[in-house]
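Participant: Sequence first, predicted coordinates after that:
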Amino acid sequence: MGMSRRQMVAGLGGLAVSLAPGPALLDPRPAAAEPPPAVPQGVGPDRLALDEDFWRAVARQYRVSPDFVNLENGYYGIMPEPVRLAYHRNVDHLNEQSSRLLRTSYKAQADRVRERVATVLGASAQEIALTRGGTEALQNLIGGYNRLRPGDAVMYADLDYHSARYAMNWLRDRRGVSVERMVVPEPATRQAVLDAYATALRDHPKVKLLLLSHMNNRTGLVLPVREITAMARDSGVDVIVDAAHSWGQLDFTIGDLGADFAFFSLHKWMGAPLGSGFLYIRAGRLADIDPAFADETYPGDDIRSRVHSGTMDVAPILTVGTALDFHEVLGGPVKQSRLRFLRDRWVHQVRDIPDLEILTPEDPAMYGTMTAFRITGRTSEADNVALTDHLFEHHRIFTVRRGGPARGDCVRVTPALFTSRDDVDLLAAAVRDLVRRFRR
């Protein structure tokens, strides 16, 4: 049901668009599904990241409210127009065809989606099972992991996703294990992170399962997953990787992570509709994850038996192909460079401010676009809600407070592909005002 890359790029020569500066506005009229601008030949991703004319054309692919600057795009990455319109068509098609679609052509269509997802990820379709989001995927992997025995331990970090931590805590009763918690060092460096995980694994020899966030949803820190996974494997520890925020924001394939088990969201940085994600189990490791609720819909050697969602809204899944078309027209390297540029643009204007803590390091391998900050001494939930409220009420900038880091709460900033240079410049000025007002 998705547009082909050829279809999406075709006709760009006749695309008449205004390059006037300013944010993409919410137009109440039905929008046409225009393709994104073609990536210029011979222009590298880092150079293209600076081209505001190009990115204004990309921003026009999104229907964005003019009432505020949205810098909280980590919760849900909105659909670009070709995807939104395809989703509406799929909702209508599902509603018109009803059970006939579900009982006839849907499974074959879903299998084609699995093939597309697997190809972009660098995996085989037999290693992919579609889910209703990253949370369902993580619950099925963590809850289904069957190599734990009473007396074993599992481990997660302070920065890991709360729903994944809850599922790990559930293993205490489900599998009779103990639960260990470690702290990711702050400020973080690559070596400090590696040392922290090495120490945690050494000090907790009963740990058999480790939860590992590629990019965590609290501060945006990117961990050296491949190295930590190899370290854990040498200690006899399996790793489940949370890649919900990294895939589509960073340019990588599953082979770059070295992971045997991982879960992903499609409605964040791939821009698919809400209600789409998948889990990954490396070939040869399927037996280590139980079928979901003793599923008998698929045979035990089929990864789809590890997910049982019941009757679900299939329109998001049917739209994934169009989202991947949009992603591939721009390309992972181009998206990654632009998103890192937006982060650098505001961070480098404020990092010299006394009492302002930026919670991702300057090592480009350890961040994408999502970054958090804290005002020294302002570490409570109430403190940081006050900061986000001030940013919105006085500057019309929407951000979110995040809890979880051992050293205290923070404010998370998440630009998107439609975010302009002016938007993050506005944020930088607002942060200076914020520190002046709220510094202890």
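Facilitator: Alright, I've got the coordinates.
Participant: switch to C-alpha atoms for all contacts and neighbour counts from now on
Facilitator: OK.
Participant: Show me what the strand or helix carrying residue 135 is packed against.
Facilitator: In this assignment (DSSP states H and E), residue 135 forms part of helix 134-144. Contact partners of helix 134-144 among helices and strands, from 3 or more C-alpha pairs under 8 Å, 6 or more residues apart in numbering; DSSP states H and E: helix 162-175, strand 238-242, strand 261-265, strand 277-281.
Participant: quick one: buried residues of the third one?
Facilitator: This points to strand 261-265. For strand 261-265, burial by neighbour count (16 or more other C-alpha atoms under 10 Å) applies to 261, 262, 263, 264, 265.
Participant: now swap in stretch 418-429 and tell me
Facilitator: Under the neighbour-count criterion of 16+ other C-alpha under 10 Å, stretch 418-429 has 418, 419, 420, 421, 422, 423, 424, 425, 426, 427, 428 buried.
Participant: Ok, stretch 146-159 next?
Facilitator: 148, 152, 153, 154, 155, 156, 157, 158, 159.
Participant: and here's the other structure:
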Amino acid sequence: MDNHDASGLANVRLPDPGGRSPAELAADEHWWAQVAAQYDLTDEVVMLDNGYWGSMARPVLQAFQQAAALANRDNAWFGRRAFPPLFEQARARLAEALGVDSNEIALTRGATEAMQILIGGYRGLSPGDTVLYADTDHDSVIAAMHWLQERRGVQARSIALPEPFDHDAIVDAYRQALARYPRTRVLLLTQVSHRHGLLLPVAEISALARAAGADVVLDAAHGIGQVDTPLRELDVDFIGINLHKWIGAPVGAGAVYIRQGRLHDIDPYMGEADTDVIDSRVHTGTVNFATFLALPLALELHERIGVANKRARLLRLRNQWLDALRDDPRVQLLASSDPRLSSAIAAFRLRGQHGMAANTATAERMLRQSRVFVLARDGLASGACIRATPGIFSTPAQMQALVEAVRAVAG
């Protein structure tokens, strides 16, 4: 079973883009209908919580199911003999897709595991040092920063990023925080916030951190696969990656990236030898064989669609609903019109509704009244919000359904 072979996509027929730019292709509904035709999706709701994980395309799902059946049939004979080289093929294929060396990538069960490896294992800390994060970061990763405080005697400090979003103000917020906390050694950045979709100017902030003597640990769970910035251009040495969100791999696939030359700045996993091999920093245990056997096919389809094309389409869908509501005084949008700060994810709240209970109730009303499925999110300094996330298979009609659902609950 050679999972580097793209034969699983032999029946996938996407029209020729015809040399069009991503922005031009984003408006071609026929082209994106052909993409959507590769997915079997529920019609019970208007699914706009596609940030949880990305549904597998039908060929990837079939590869996953076939691999699960194979592993189940051949049991340990498969797991001990056939699977290891296939696992290495999947790693090499991912490294190729990301433009990095295979020994800079280790496969994990998701970005959370990858981030815990990087934060929990970071060696360059002394008592009294600062580890810094923002209100836009993920709860589980913030918890890992506080774990460092409990275990290493460092100070976990938080900043609130300014709203409304402004590129220069965000960069300046990090500049001021690094000056305020001169003993910062680890700066947590989230490339795309899971709360409201803010896309950070990672490379600019990373340069500030490096000048201040701090390392950036980047949570790229929502960035890799939907943002068309090559990984190297992020200029970060430590990155946690998700493959089951925007790449379209089966659930339970992620990766940790450690730039060549920085491996020994991360502790080996418990009891592992301190070698020059990145796998010494990860010990996931027995993995879901089928998940990683299907990964190369997911990468193949992702590349066939094109990350720049994905990004342009997702921004077009996002902007459709935001533009329709931008002048509605009853609605507060937590999203920028600056493409440098924009992702597929965006959020809103009804004016005056800052509590989690109120936003959860609004999301439930939208589901009950309009069958629009969105998600309430908490944790921002400004309060809770409701997150809406289209996928590459979403349609303009679904965006309009979101607009109408928001207007209905706004009263």
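Facilitator: Here it is on my side, so go on. Just so it is clear, the model here is predicted, and its values are computed rather than measured.
Participant: What does the superposition give as a TM-score?
Facilitator: After superposition, the two chains reach a TM-score (TM-score structural alignment, normalised by the length of structure 2) of 0.97; 410 aligned residues with a C-alpha RMSD of 1.3 Å.
Participant: residue contacts, the residue nearest to the spatial centre of structure 2?
Facilitator: What sits nearest the mean C-alpha location of structure 2, by C-alpha atoms, centre = their mean, is residue 222, with 1.5 Å. Contact analysis of residue 222 of structure 2 by C-alpha atoms under 8 Å, 6 or more residues apart in numbering lists 51, 191, 192, 193, 194, 242, 245, 246.
Participant: how about residue 183 of structure 2, what's its match in structure 1?
Facilitator: Matched to structure 1 by TM-score structural alignment, residue 183 of structure 2 sits across from residue 206.
Participant: Likewise for residue 127 of structure 2?
Facilitator: Using TM-score structural alignment as the criterion, residue 127 of structure 2 maps onto residue 150 of structure 1.
Participant: Once you drop chain neighbours, what's closest to that match?
Facilitator: residue 176 (4.5 Å; C-alpha to C-alpha, 6 or more residues apart in numbering).
Participant: From residue 287 of structure 1, how far off is that neighbour?
Facilitator: Distance from residue 176 of structure 1 to residue 287 of structure 1, counting by C-alpha to C-alpha, to the nearest Å: 20 Å.
Participant: Ok, residue 360 of structure 1 next?
Facilitator: Note on residue 360 of structure 1: its distance to residue 287 of structure 1, by C-alpha to C-alpha, is 37 Å.
Participant: Which one of the two is surrounded by more residues?
Facilitator: Under the criterion of other C-alpha atoms under 10 Å, the comparison of residue 360 of structure 1 against residue 287 puts residue 360 first, with 23 against 16.
Participant: thinking that one is in contact with residue 366, fair?
Facilitator: Yes: counting by C-alpha atoms under 8 Å, residue 366 is a contact partner of residue 360 of structure 1 at 7.2 Å.
Participant: Find residues that contact each of those two.
Facilitator: With C-alpha under 8 Å, 6+ apart as the test, residue 360 of structure 1 and residue 366 both reach residue 221.
Participant: about what we covered before: which among the buried residues of stretch 418-429 of structure 1 gets closest to residue 90 of structure 1?
Facilitator: Closest approach to residue 90 of structure 1 among the buried residues of stretch 418-429 of structure 1 (C-alpha to C-alpha): residue 418, at 24.6 Å.
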